[in-house]
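> Predicted model follows, preceded by the sequence.
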Amino acid sequence: MSVNSPAPAAQQAGLPEFPRHVVTAVLVAHDGARWLPKALQGLLVQDRPVQDVIAADTGSADDSARLLADALGDQRVLHLARRTGFGAAVDEAVRTAPVLTAEDVPYLERHGGWDPATRSWNDDGYDTPARPHGDPVHWLWLLHDDCEPEPDALAALLRTAEASPSAAIIGPKLRSWYDRRQLLEVGVSIARSGRRWTGLERREQDQGQHDQVRPVLSVSSAGMLVRRDVWEELGGFDRRLPLMRDDVDFCWRAQSAGHTVLIAPDAVMRHAEAASRERRPVDCAGRSAVNPHRVDKAGAVYTLLANTRGPLLPYVALRVVVGTLLRTLAYLVGKVPGQAVDEIVGLLGVLLRPGRLLAARRRRGRGTVPPSELRPLFPPPGATVRATVDQVVSNFSGRADAATAAVGRHGGAVESGPGDEDGDFLEIEQFARIKRIARKPGPVLFAVLLVVSFAACRSLLGGGALSGGALLPADPGASDLWDTYAGSWHALGTGGTQAAPPYLAVLALFATVLFGSTGLTLTLFLVASVPLSGVTAYFASRPLVESRLLRAWASVAYAFLPAATGALAAGRLGTAVLAILLPLMARAAAAAAGLQLGDAAIERGVRPGWRSTWALALMLTFTTAFTPVTWPIALVLAAVALAWRLARGQSALLAPLLMRWAALLVTPMVLLAPWSLTLLSHPGRMLNEAGLPYSTKTASGVDLLLLSPGGPKASGGFLLIGVVLAALAALMRGTRRTAITAAWAAAVTGLLFAVIENGKDWAGPATLVYGLALLAAAAIGAEGANERIAASGFGWRQPVAGLIALAAAAAPVLAAFTWMVDGADGPLERRDPQQVPAFVAEEATTGDQPRTLVLNGTEAHVGYALVRGSGVRIGDAELAAEAAPDHALDSVVANLVAGSGADQGSRLAGYAVRYVLAQKGAPRSFGRVLDSTPGLSRVSQADGSELWRVDAPVSRMTIISKGAAPIGVASGRVQAHTKVPAGPAGRQLRLADSAAPGWHASLDGKALTPVTLDGWAQGFELPSSGGKLDVGYNEPVTHIGWLGIQAFLLLVVVVLALPGRRREIDDDLPDAEGAAAADIPAQAGEGRRARRLQAAADAEAAAAAADDPAEAGQPPAEVPGPRREDDPDYGAQPAYEGAQAPYDPEADPAGYDPYAGPPAEGPDGYGYQGTGYQEGAYQEGGYDPAYAQNAPGWENAEGYPPAPGYEGQYEAYGYPPQPPGYAPYPPGEDGQGGQGYEQGYGEQQYPEQPYDPNAYGGAAPYHPEGDQRRDGSDYQ
């Protein structure tokens, strides 16, 4: 029994090309009615037909079984259980299909030969034996119900088989079902991590770059051509692989057995990948439908561990486990917990069944081919890592659009000696570079800001540490910052357990990323704050205004606001960080508040997304750590947003906004606890920011109105009067009232907080909020202002608008020029981080751990600091402010400065003070008093500072006993591990540190009893015996536990704030933007060059129309349909020639597009939910009625009359049951020289294939104003 389908390009005789190759097609269907008609059509119209067809339906719930029976006949369709896997279905079909012999295929013993010139069988002039073609080679052609072979696919596969007799398995090139030029596979391999490796880029287009016949590790089971003897030798697909990775395992086994696997790229098939892309359920891998990702993961692990040779097995197993854990973490971060679970379940499903793996390895044996010969067929080492990195990089790097690429580096090249027509074009092209900058000013903006900042910060780029103003020097390594933040005991002054400021953790995190350099981190946050703030403002303003030039102006103006430059000059780290993050926070706040939602969307139930809320909460946490005032500002703005929604009657948004605002405001308080609790208990501290309290002159009310908070390099607010006026003018715009009102609400809130801050601290943070809001309002008001003003009659509006525009445009330019000339330095400078003489800092590292008492202040108010090491460091100011008052030390310093005349040396020695330093600028009376104080000796006087030394022995840790001098004991900064001699009974160990419950000490492993000495110092009862002494501080378990919880909560917020991983279900569909715009012609620009190019294009089109009758308005050539066997030209040319009519959605009321993606039915958007398809997702019969019959008026809309035989309904292919050898035609009347077909066919009608403009790349996005914005920039 053989099958020879009538094909549009079939041979004139009944003998196929490559006659010794006998092909049995095996088609497996499972809920594939959506794709099955085209798959059957592709099978039945092959140029080189198959000799037999057998189909297996695995319990389809749709019309797949009926479609198979109608097309192939009931006797050719097997009905199997729904849980039958693909390999099991193929095995059953192969077992059922007999091996065809000469009785079934008579031409196997026919005399004659194939004439390649006429592409026909010639019976004349040949004298050949009984089997002139040699012994027949039996092949199995495996087909999916969602793959459609091209008409010449089988011929190309057999051509490769004929050229390579040793080939046992041959595979086709797979293209996408929907995007006909997108490559899916040209051979496949598997990485050591289990990744399916195709070697293709994402959405790579087929341009013939992979069209070489070559050996590969594996080919896809969709279209696989495998010799039947090899299939039976290897036992077919492994039953443990019900669906996925079965092809890789089978081909790997074939390679190990010495067989050759080739890829034949001339054979092309279109594959929908319905199961892997979740377009239908997977029922063969469990008791119920499972996720295909889990099936693929289990198949990958099984394939690797079953086929890897012994020496490499431990390495591969370890890599699979580690890679699974990393991918699980990546899926969790990408907010795809389902796939994370699939990774773990898929791995454990294989590893927990070692018996199956061992049995599989025994069945495979050792193989006949050494692994070294197969190694080139696997991905090279590191290929998967490089591919992942390239994909991540490509997601963040955009590609130049076509318009920009057209005027690239050589876009303006012209021939020498331009004529009259070329001269104007050449003159215009001289401005191409300026146009490109105007179209994409982002990179140029960052470069300009960076150059200006480097020029202004020229004195801040040398050696030394950044310090001065509000900034204290930082420790050189990130580990010091981590220790300060994570430790519960802080060795500052006499020590304490106060909470460290959380911004130290942020600095430590960035310093860790920057190779542990805290200096580089501070340089990035301070010196680079101006260009970074400008760049973030530019990109954050994208949804605000369309004009890139307006965005660039607003970004430059924001970067050079007095608060931003003043923060850099005064070392205000908190304000500098706020300047960088504030534009991004404003964009996230607008999205979280739903400002982009219209009234109609709100009425439809659309609500703001949670991701923007969590992103805003994360950034608010960071800024609150540096500038706590941002939290109350956010609180007020949240209340304003709620009140505004309530005033507009949008009560449906109140509950969603309340939940989002609660998450927004609670998150910083939780993540920053316990430090944040001090802000709630002392609200006045919210006006502080990171660093030393650096007081400046209070700004006036006019300065605040003009965006100047006062202080070094923060003046010149009068330059920004144009910005304020532009923001006021925006209130006159009749459109975009919501955005302008929101901007002004934020501006008023920022101004109010600036007034509050101005009386107590620097008003820079609130002024930044005020300035950014004004710039946003000004940019919104300026967009399209020229058209609005031009539409009104000439009057006062035109000159006033011109003056405001001139003042606003000049403001950032003048501010940048002034800042660059004057320099960015102020109190902030590069200096030696040591605040004490070098020898004093060196002594502080010895076992005595001596300290220095630093004095400053005025006659009326004395300030002091008890310094360890080389001086105070970043974060010490907040720790000192949070420390409990030390009244005993206050009394010692007061008596010392007052000059009581008593010996102060012993009292200072009790605090381990060895040196007293009067800083530069301290009152002269300090020097006179300290010179006359007993127990102190002047050491030096340099750079305006004065130094005295305490005469008494000084040590941080001493042994004291009655009637004896203290004995010093060597110790570290906190801990001590040393030996102590024996001594009298009743002695005590004294520490010059405050008493706290965490202190512990032991002598030879025996714990010592803690005591409090002198009312404040930590001590221990020391026995008379000597031994090894160990002293330390135990971190409370609650503190360590909270740090872990804090890190986990931070990770959760980061994950929630990150964009989710894009699902790959419809990755092969055409871009939605291009598909939506495919039927909308793009409008040309209105410029002079655009008109010239349009005229040239019109002339070229007219010339082409003159050569093409169809384009010139003549009746187009008829699109030929399927040819009859009695056609004299039958087989002489392809079935479809000439130009096809473009698809017109209006001409087809049914809306059918043969290359459109699957309809978005149901919550998952792919036509099914759970294990069953939604009601109404498919028409009965598995095809769209529009596919079968053209709508009325179709021929008028398209310009083509329907081809004969296309008017009727869809007619399924039918194979009526016939006995073997039955000839449906009387002898001599079959048009085949009396040979006939072993299986007859009636005349088949095939539906027309409309042209899809999206199939070869979507059109550019449509914009009502053409390819350019009003400012001349391109849309992106």
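Arrived safely, thanks for sending.

> use CA for all of it now, contacts and neighbours both
Noted.

> Specify the local secondary structure of Arg607.
With DSSP: H, G, I helix; E, B strand; the rest coil as the basis, Arg607 sits in coil.

> Quick one: neighbours of it, just the number.
Per other CA atoms under 10 Å, the neighbour tally for Arg607 reads 17.

> Just give the closest residue to it, not the sequence neighbours.
In this structure, Arg607 finds its nearest non-sequential neighbour in Gly594, 7.0 Å apart by CA to CA, 6 or more residues apart in numbering.

> so that neighbour sits in a helix?
No - using three-state DSSP, the secondary structure at Gly594 is coil, not a helix.

> Near it, how many residues? Count them for me, please.
By other CA under 10 Å, 19 other residues sit near Gly594.

> Could you list the residues in contact with the one helix or strand Gly968 maps to?
Using DSSP states H and E, Gly968 sits in strand 967-969. With contact meaning CA atoms under 8 Å, 6 or more residues apart in numbering, strand 967-969 is reached by Gly847, Asp848, Val954, Ser955, Arg956, Met957, Thr958, Ile959, Ile960, Thr978, Val980.

> Could you export those as a markdown table, including neighbour count, secondary structure and distance to Leu672?
A markdown table is the format used below for these (neighbours: other CA atoms under 10 Å; DSSP: H, G, I helix; E, B strand; the rest coil; distance: CA to CA, whole Å):
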| residue | neighbour count | secondary structure | distance to Leu672 |
| --- | --- | --- | --- |
| Gly847 | 17 | coil | 36 |
| Asp848 | 22 | coil | 36 |
| Val954 | 25 | coil | 39 |
| Ser955 | 27 | coil | 37 |
| Arg956 | 25 | coil | 33 |
| Met957 | 27 | strand | 35 |
| Thr958 | 23 | strand | 38 |
| Ile959 | 21 | strand | 41 |
| Ile960 | 18 | strand | 42 |
| Thr978 | 14 | strand | 38 |
| Val980 | 18 | strand | 43 |
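
> Tell me the one of those residues nearest Arg648?
Checking the contacts of strand 967-969 against Arg648 with CA to CA, the nearest one is Arg956 at 67.3 Å.

> any idea how far the closest one is from Arg873?
Distance of Arg956 to Arg873, given as CA to CA, to the nearest Å: 20 Å.

> same deal with Ala156?
In this view, Ala156 and Arg873 are 75 Å apart by CA to CA.

> if I look at Gln41, how far off is Leu140?
In this structure, Gln41 and Leu140 are 19 Å apart, going by CA to CA.

> ok, the two, which is more surrounded?
Per other CA under 10 Å, whichever of Gln41 and Leu140 has more neighbours is Leu140, with 25 against 19.

> need the contact list for the more buried one.
With contact taken as CA under 8 Å, 6+ apart, Leu140 is in contact with Val23, Thr24, Ala25, Val26, Met224, Leu225, Val226, Arg227, Arg228.

> Got another one to weigh against that:
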Amino acid sequence: MGSASASPPWIAILAIASALFLGKANLLVTLFFWMAPLLIMWSMYSILKEYSLNSFLRVGASLSYALSPVALASISSGRLGSMVTLIIGPQIVRYLLRIRKVEKVSWQFIFALSLLIGVLAAFSMQAFIAVALIYVIGGIFDVIDNRKNSNPRLMRNRLTRRFVLIATPLLLCFPWSFQLLSHPGRLLLEPGLSIAGGGSALAWLANPGGVGSIPWWAMSPAPIILLVALFSSTRARLFAEVGVIFLLVASFAGALAFPSHGDSVGEPLWVGSFLTFASISAVLAGVVILDGLRNKLASTGFHFRHILAGLVVASTLMYAGTAVTWTLTTGANSPVRANQESVLPPFLALNPGVKTLVIRAAEGVNSQTLNFYISRGSDARLGDPDTAPTSPLAIDLAVRQIVDGSGLASSKVLSAYGIKYVFMKNPIDKQFVHAIDGLGGFVRNSATDAGIVWRVDGVSERLVFTSASGKSTGILADPKGTRTFSPGAGILSLAENFDASWEIIQDGKKLPKKQNEYGLPEFAVTNVGEFSLTHDGTARRGMLALQSLIVMGVVVMATPARRRRSEMSVEELT
């Protein structure tokens, strides 16, 4: 129905990256999914060099990270935000450990880290919240330290730098991030289609759950490692404390449900980004514990350390074997696949821009539960779910009345919104089909193995002219705008969500605009003649220009500055 929502920045990042493949974004996404396990493993391996010189231990730990429940579920269900978090997350942790004394870090490093976190926030605001949580915890410790050793100047310096680290990524994602602040629940949502997670119980097992995730009995070793590391006297305890905090946060968030763009009913939250940082903490804690442990255990008598070490190693090996077996068997039938068929029949996609109401049974529940969405001549594309508007109440009511057989005026409502066809995809309950056939205003066009198509009676064009006598006539209109002719005085109705940027200009003047009974924009035409329908994007372009300036400013601050002449040697100057 048209959307004025700001597009998330990750769409622009993918568009820029697809230039490497001559603009083939689908090829970029396909290669990313194929390479994701290796990239996840490489990212973890690169930071483990700082914790162990044992290459076998580093490779094993990196492999266990790539086989973690959150990694397998993210790849299987197409969770783009969590996959990016799995890759960038270890690098974020590496740099976060360097700013424990944040006042000693240069501003160049602060802005470089903010730029990296900004990229992460563009794909997953949930991951940004996880990083911001670490900053807040660090700020609390700064306040406690300042109370013991009062130093107002040092305190201001620390808090200023931490504030910049939190605020800069939000500014980099402007205006999308500020729009999310008006709907705080959406800050926790994953990009793309709203697919339910597994709930808080599975989150305690470091398993996000949901479609494409491993079963609960394939228990991850992460909770066991974190529990063991809590009793360690090494720095593994610090990682364990952070990991347990993220398990708690994930468990709490997993019990929440928020509706995403275009949805009226919320699904249990996917907490993959929170569990990613818990998994990273578990891997780092495990490496710190196991590094050099063999020599230590060999030089001491048998005690509880031998039992705990054996428990960690045994649980890791058992999980790795179970995860690989599941991935090659049951897990191969994942929601993400290369040969997925189209939802819409081919003949409905011949005319781009034609609206079709698609009704299908909800997967994973009983056949009496239905989902619907409005297509414009094609299936949903990358980024569409993140900008989809909330369905108008009139359409929600019309769809309910269609399937229960009481919608005598439903065809009038759908035609007012420019919906020309109704497509009910198989498999579907026959009683719903009989209900639509029994209603007036719907003419069955076809019935195939894919489903059944009905044509909606009435004028279902995007732009409709209604004369003073009440006769309605459809006017051909381009999806972005149009320039056409008005046959006389009357009302022009546009089948798009009402937005202040829609304008019709005739004889050099803007026509008066108001909302009709369905909440759609309509314009009063008084003269015969040519007119132009446009959508004024001045404000949007201004916000994008401001975002570009912010990005360029942060990039300049993050890049090395030219040295002063006083810093150069005599040989360089001569």
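All right, it came through fine. Source: prediction; values computed, not measured.

> my guess is the residue nearest to Arg607 of the first structure contacts Val606, does it?
No - using CA atoms under 8 Å, Gly594 of the first structure makes no contact with Val606, being 9.2 Å away.

> My guess is Val892 of the first structure contacts Gly910. True?
No - with contact defined as CA under 8 Å, Val892 of the first structure does not reach Gly910; the gap is 10.4 Å.

> Neighbours of Glu103 of the second structure, how many?
For Glu103 of the second structure, using other CA under 10 Å, the count is 17.

> any idea how far Arg147 of the second structure is from the closest residue to it other than its chain neighbours?
Once flanking residues are discounted, Glu103 of the second structure sits nearest to Arg158: 5.3 Å by CA to CA, 6+ apart. As judged by CA to CA, Arg158 of the second structure and Arg147 of the second structure stand 14 Å apart.

> neighbour count winner among the two?
Neighbour comparison, Arg158 of the second structure and Arg147: the larger count goes to Arg158, with 20 against 12 (by other CA under 10 Å).

> Where does the longest strand along the first structure end up in the second structure?
As assigned by DSSP state E, the longest strand anywhere in the first structure is strand 260-271. With TM-score structural alignment applied, strand 260-271 of the first structure matches no range in the second structure.

> Please apply the same query to stretch 762-775 of the first structure.
Stretch 762-775 of the first structure covers residues 270-283 of the second structure once aligned (TM-score structural alignment).

> in terms of contact, does Pro37 of the second structure touch Ser64 like I think?
No - using CA under 8 Å, Pro37 of the second structure makes no contact with Ser64, being 10.8 Å away.

> Among the two, which residue is more densely surrounded?
When Pro37 of the second structure and Ser64 are compared for neighbours, Ser64 comes out ahead with 24 against 20, by other CA under 10 Å.

> And the contacts of stretch 498-507 of the second structure?
Residues from elsewhere that reach stretch 498-507 of the second structure (CA under 8 Å, 6+ apart): 4, 510-511, 513, 515, 519-521, 523, 529-537.

> start to end distance for that stretch?
Using CA to CA, one end of stretch 498-507 of the second structure lies 23 Å from the other.

> repeat for stretch 518-534 of the first structure
Its first and final residues considered, stretch 518-534 of the first structure spans 23 Å by CA to CA.

> So which bits of it are buried?
Within stretch 518-534 of the first structure, the residues that count as buried by 16 or more other CA atoms under 10 Å are 518-522, 525-534.

> What of stretch 549-568 of the second structure?
Result for stretch 549-568 of the second structure [16+ other CA under 10 Å]: buried residues Ile550, Val551, Val554, Val555, Met557, Ala558.

> The last one: what's it in contact with?
What that stands for is Ala558 of the second structure. Going by CA under 8 Å, 6+ apart, Ala558 of the second structure touches Trp107, Gln108, Phe109, Ile110, Phe111, Ala112, Leu115.

> Could you grab the helix/strand/coil label for Leu492 of the second structure?
Leu492 of the second structure - assigned by three-state DSSP - is strand.

> Translate it into the numbering of the first structure.
Using TM-score structural alignment, the equivalent of Leu492 of the second structure in the first structure is Leu989.

> correct me, but its match touches Met957?
Yes - using CA under 8 Å, Leu989 of the first structure is in contact with Met957, at 7.2 Å.

> which residues in the second structure does the strand holding Gly968 of the first structure align to?
If you align by TM-score structural alignment, strand 967-969 of the first structure falls on residues 473-475 of the second structure.

> mean deviation (superposed) between the matching stretch and the first structure, please.
Here the mean offset of stretch 473-475 of the second structure against the first structure after fitting is 2.0 Å, by mean CA distance after the TM-score superposition for the first structure.

> again, but for stretch 109-119 of the second structure
Mean deviation for stretch 109-119 of the second structure: 2.8 Å (mean CA distance after the TM-score superposition for the first structure).

> can I get the contacts of strand 967-969 of the first structure in CSV with distance to Trp948 of the first structure?
Listed next are the contacts of strand 967-969 of the first structure as CSV, based on distance: CA to CA, whole Å:
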residue, distance to Trp948 of the first structure
Gly847, 21
Asp848, 18
Val954, 14
Ser955, 17
Arg956, 19
Met957, 22
Thr958, 22
Ile959, 26
Ile960, 26
Thr978, 30
Val980, 31
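
> Can you tell me which of the residues you listed comes closest to Ala766 of the first structure?
Nearest to Ala766 of the first structure among the contacts of strand 967-969 of the first structure is Arg956, at 44.7 Å by CA to CA.

> From the contacts of Leu140 of the first structure, which land in strands?
Per DSSP E, strands hold the following members of the contacts of Leu140 of the first structure: Val23, Thr24, Ala25, Val26, Leu225, Val226, Arg227.

> give me the number of residues near the second one?
The local packing count at Thr24 of the first structure equals 26, with neighbours defined by other CA under 10 Å.

> who's in contact with Leu930 of the first structure?
With contact taken as CA under 8 Å, 6+ apart, Leu930 of the first structure is in contact with Leu896, Val897, Gly899, Leu936, Trp948.

> counterpart of it in the second structure?
In the second structure, Leu930 of the first structure lands on Ile436 (TM-score structural alignment).

> and its match, what helix or strand is that in?
Here Ile436 of the second structure sits within helix 430-437, counting by DSSP H and E.

> circling back: include distance to Pro562 of the first structure when you put the contacts of Leu140 of the first structure into TSV, please.
Output for the contacts of Leu140 of the first structure, formatted as TSV (distance: CA to CA, whole Å):
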residue	distance to Pro562 of the first structure
Val23	80
Thr24	80
Ala25	77
Val26	76
Met224	70
Leu225	73
Val226	75
Arg227	79
Arg228	81
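
> Farthest-apart pair in those, please.
Pairwise over these, using CA to CA, the maximum falls at Val26 and Arg227, 12.8 Å.
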